[in-house]
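Trainee: Quick one, structure for this:
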Amino acid sequence: MSVHSMCLVFLNIFLCGFLHVESSNKVLVISMDGFRWDYIQKANTPNFDDFAAKGTRAKYINNTFITKTFPCHYSIATGLFEESHGIIANSMYDPVTQKHFTMSSKESFWWDGGEPLWATVQRSDLRSAVYYWPGSEAEIRGLRPNIYFPYNESVNFYSRVDTVVQWLANDSYNIDFAMLYFHEPDHTGHMYGPDSTEVLTKVEEMDAILGYIVESFTNASLWANVNVLVTSDHGMTEISHDKTIDLLAYVDNAAMEQVPSMGPVANIRVADGMLEEVIANLSSAPHLKVYRREEVPEFWYYKNNERILDIVAVADEHWSIIMNASAYTYNGKGGHGYDNRLMSMKPIFYARGPDIRSGYETRPFNSVDIYPTVCRLLGARPAPNNGTIEHTSDFVTLPVSQAASVRSQTVLSVSLIYVSMAIFCVQEVLRI
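Mentor: Alright, predicted model coming up:
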């Protein structure tokens, strides 16, 4: 082929597609909801053990307050404390819009307080896919995942794995980053309690799921270029029907305008002029700590948001805040949402992949550190966040400086080469 012909071919490729650079490995983040850190010690989990032997594990990690599914998952996705991203409970009230949030709410204004990983990677010219994650069905800051599904709890766990493996292995999807969610062992923990045989059986079933993920990755030759992070949102503790704190036993219903969330923590909007009286009355309740919003302890990072209402009432572990004991019918034996400093609320963390240290146990770190860690592994530029990249530097083998700039530097360098070649080819073609 002549130089002239070669230049024409090159220019056609250059102008049609310009450039796609694979300069970083892919990442998959998996959450097994309600997987308490010490379940591993109580159940038979050979696949988790093998995963740790070939990668890194933490004894536990520190999640955000309150320790509920939606707030904690969105903190993992955004690297932000709950007061920063605004998803402060599974159920909440927004005093600005006067709207109520449920776990089915998809309006953008609820979620725009943070930039989740699937949006961050898209801003770095990568592609994302999410198989269920709180917020993934909403348009957030103008973006949605490139691939996502409406939540459907009935979808088989193995089927979810098969789909995610296809995303990462099949070039037609061209997915760089994926998230995968399982609602167990949380569901079983709520029904039977964390110390039940049913939970241990479910933990062993989730261990089998992890084994299937590992096997599927091996069969698809993904371990060479995909880093896998396995974590959870929170733990679980024992609760009982006789350990309840009835708000109406201490405060008149008319004094509380909004109580959108209860259980371990009650978020209360008080009628005008009633704040001091309500605080005084609730403060007499046993097993309950009562805070004005501005007096919530700093270590919870849970006061600088308008959706956190006038009073934050926090129950002692094992106790539940309710409204009207005579109508209370919940009979679950497990709960979460309590103080994130409690060991019963701590979740798991495991990681394995080409950029992860092997056979290593890292010190406990914060769930908000996962966001900048994923950005580092992908070479993506993170949005402002509350995470600390140094907290995970001991087990991520990719240097921080390299990870932070590898994609942009590679794209720039290769782009300059291609541009130079294009200029040469144009000159060569014109000369002919």
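Trainee: from here on, contacts and neighbour counts on C-alpha atoms
Mentor: OK.
Trainee: who touches M191 in this structure?
Mentor: 331-334 (Cα atoms under 8 Å, 6 or more residues apart in numbering).
Trainee: run the last query once more with 7 Å
Mentor: The contact partners of M191, by Cα atoms under 7 Å, 6 or more residues apart in numbering, come to 332-334.
Trainee: got it, and D339?
Mentor: By Cα under 7 Å, 6+ apart, the neighbours of D339 are 65-66.
Trainee: To check against the first, give me the structure of this:
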Amino acid sequence: MVFFRDSAWLIIKFIGVVLTASWLSLAAFSAHAINKHAINNTVINKNAVGLKNLASSQSAESSKNHVVLISLDGFRHDYIELHNAKNLARIAKAGVRSRSLTPVYPANTFPNHISIVTGLLPIHHGIVDNRFHDKLRPSKEGSYAQYSMGKAQGDSSWITAMPLWHLAEFQGHKAATYFWPESDARIAGALPTYLYHYSKHADYQQRVDQIVQWLSLPEAARPLFVSGYFSLTDTVGHDEGPMSEKTKEAVAKVDKLIGQLYDRLNALSIDVNLVVVSDHGMTNVADSHQIMVESLNIADDFTVLNNGAQVRLYAKPEVTHEQIEDEKNRLRVLAEGKFIVLNSVERDVRHSQYNARTGDIIMETAPPARFKSEGDTHVSKGSHGYLNTLPDMGGLFVASGPSFKQGKILPTFSNLEIYPALAEVMGLALLAPIDGEVKVLREGLKEQ
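Mentor: Just a heads-up that it's a prediction; the model follows:
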């Protein structure tokens, strides 16, 4: 992986994303207001494209390597064997599978979904956790503004990156998203051509039908890139644990849907690459190992956020560096081996260096322990969000199609490789520096 070495390079990256996206957005939208047509919760953004004259030679119209990227939230790397996912095994045999897929830190849903479709670490794309504060943004209540899952729909400035659907749109192609986290964020004023806003009540079969329908459209209307999201295995994994019978049933349900999608895509008159991933794995947790946040008696000088694998503390404006260090030392004494307070080296390893969003103090525990607040009455038997290199945090990568080799098993690799690999498959130029680099996944790709 290629990482930014200093803040100057990060600034260059951010300026590159903003200027490129803003210039392309201006070219597409300056003459007209965004024109949307909503049908049954679907948004068709008619003016999101029309930039074929601006597309680079790497994204020529003749290159039509369609990609369908599906996320199965919380689907652990070994669920295929553990829960007998026959269809995913069949797809892997016809294509490529990795032994595991290493998530970014923390191994949570939103930072990883954004990393998969941007090739950037959370500290660079901005979504550093499922929930976090930004110390540079005051809130109306006098504290710090807080991000929570899906908030970028109303304020896309939380994200400083160019997702795959925008990469395709800005180079003259159409893209479609069905519930991918933050896919309805209006980055640089633009949305994917076809879009479904998230609803937890949406039917799973409808998602498969819609994806096939999109790819059955006439060429001029057909999306080059489609992404979809299924949350079932994560929801059940939390409630019942990764080894439970109900989790096995959830795996069977999504496996059947993916098998159906694979067969229907293969029946189309066009070639389509199906890529199935997950954002993270799942591990067993136990209430007998829970750490009550209130028992730590954290000083009022800090805003406390999150439960689960980490707790982030944000120092209030008047708090000094010495007070922050004193609180770190106090918490380390209290830890007694139940958790750690990350030092600067540990934060560097996790690519969670200090900035306005990551927190002044990060406490981290390991499974089967988890942090819990007194107001949290939910009993979880499974969880994630832990150190991303733990085996149980590993996710799924399976891909099959004309761009992938057959019967190839790859070593574990980082999910940051997915973005540049899929851009290459679709013939898209990268428009800004990223953290990901195609290394291990290169062995699974056919020569273009």
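Trainee: Next, the TM-score between them, please.
Mentor: The TM-score (TM-score structural alignment, normalised by the length of the first structure) is 0.83; 377 aligned residues with a Cα RMSD of 1.9 Å.
Trainee: So which of the contacts of M191 of the first structure are in helices?
Mentor: Judged by DSSP state H, those include no members of helices.
Trainee: Restricted to strands, list those residues.
Mentor: If you go by DSSP state E, these have G334 in strands.
Trainee: For the longest helix belonging to the first structure, buried residues please.
Mentor: Ranked by residue count, the top helix of the first structure under DSSP H comes out as helix 400-431. By neighbour count on 16 or more other Cα atoms under 10 Å, the buried set for helix 400-431 of the first structure is 400, 403-408, 411, 415, 418, 421-422, 425, 429.
Trainee: tell me the secondary structure for the equivalent of I30 of the first structure over in the second structure?
Mentor: Here I30 of the first structure is matched to I70 in the second structure, going by TM-score structural alignment. Classification of I70 of the second structure using DSSP: H, G, I helix; E, B strand; the rest coil returns strand.
Trainee: how about I70 of the second structure, what does it touch?
Mentor: 227-229, 275-277.
Trainee: quick one, helices of the second structure?
Mentor: 7-29, 79-82, 86-94, 109-116, 122-125, 164-169, 204-215, 232-240, 245-266, 321-335, 344-349, 418-425.
Trainee: closest one to M149 of the second structure among the ones you listed?
Mentor: Evaluated with Cα to Cα, the helices of the second structure place helix 109-116 nearest to M149 of the second structure, the distance being 6.8 Å.
Trainee: Could you list the buried residues of the closest one?
Mentor: 109-116.
Trainee: how about the strands of the stretch 301-448 of the second structure, start to end?
Mentor: 302-305, 310-315, 340-341, 361-364, 370-372, 382-383, 397-400, 408-410, 413-414 (DSSP state E, counting those that start in this stretch).
Trainee: Can you report how many residues lie near the counterpart of T201 of the first structure in the second structure?
Mentor: Counting by TM-score structural alignment, T201 of the first structure lines up with E249 in the second structure. For E249 of the second structure, the neighbour count with other Cα atoms under 10 Å is 14.
Trainee: again with the one 5 residues further on
Mentor: Neighbour count of V254 of the second structure, defined by other Cα under 10 Å: 22.
Trainee: Show me where the stretch 1-150 of the first structure has its strands.
Mentor: 26-32, 56-58, 92-94, 99-101, 128-131, 147-148.
Trainee: and the longest one, how far from the second structure on average?
Mentor: What that stands for is strand 26-32 of the first structure. For strand 26-32 of the first structure, the mean deviation from the second structure after alignment is 0.6 Å (mean Cα distance after the TM-score superposition for the first structure).
Trainee: any idea how far S105 of the first structure is from P399 of the first structure?
Mentor: As judged by Cα to Cα, to the nearest Å, S105 of the first structure and P399 of the first structure stand 39 Å apart.
Trainee: Ok, H85 of the first structure next?
Mentor: 29 Å.
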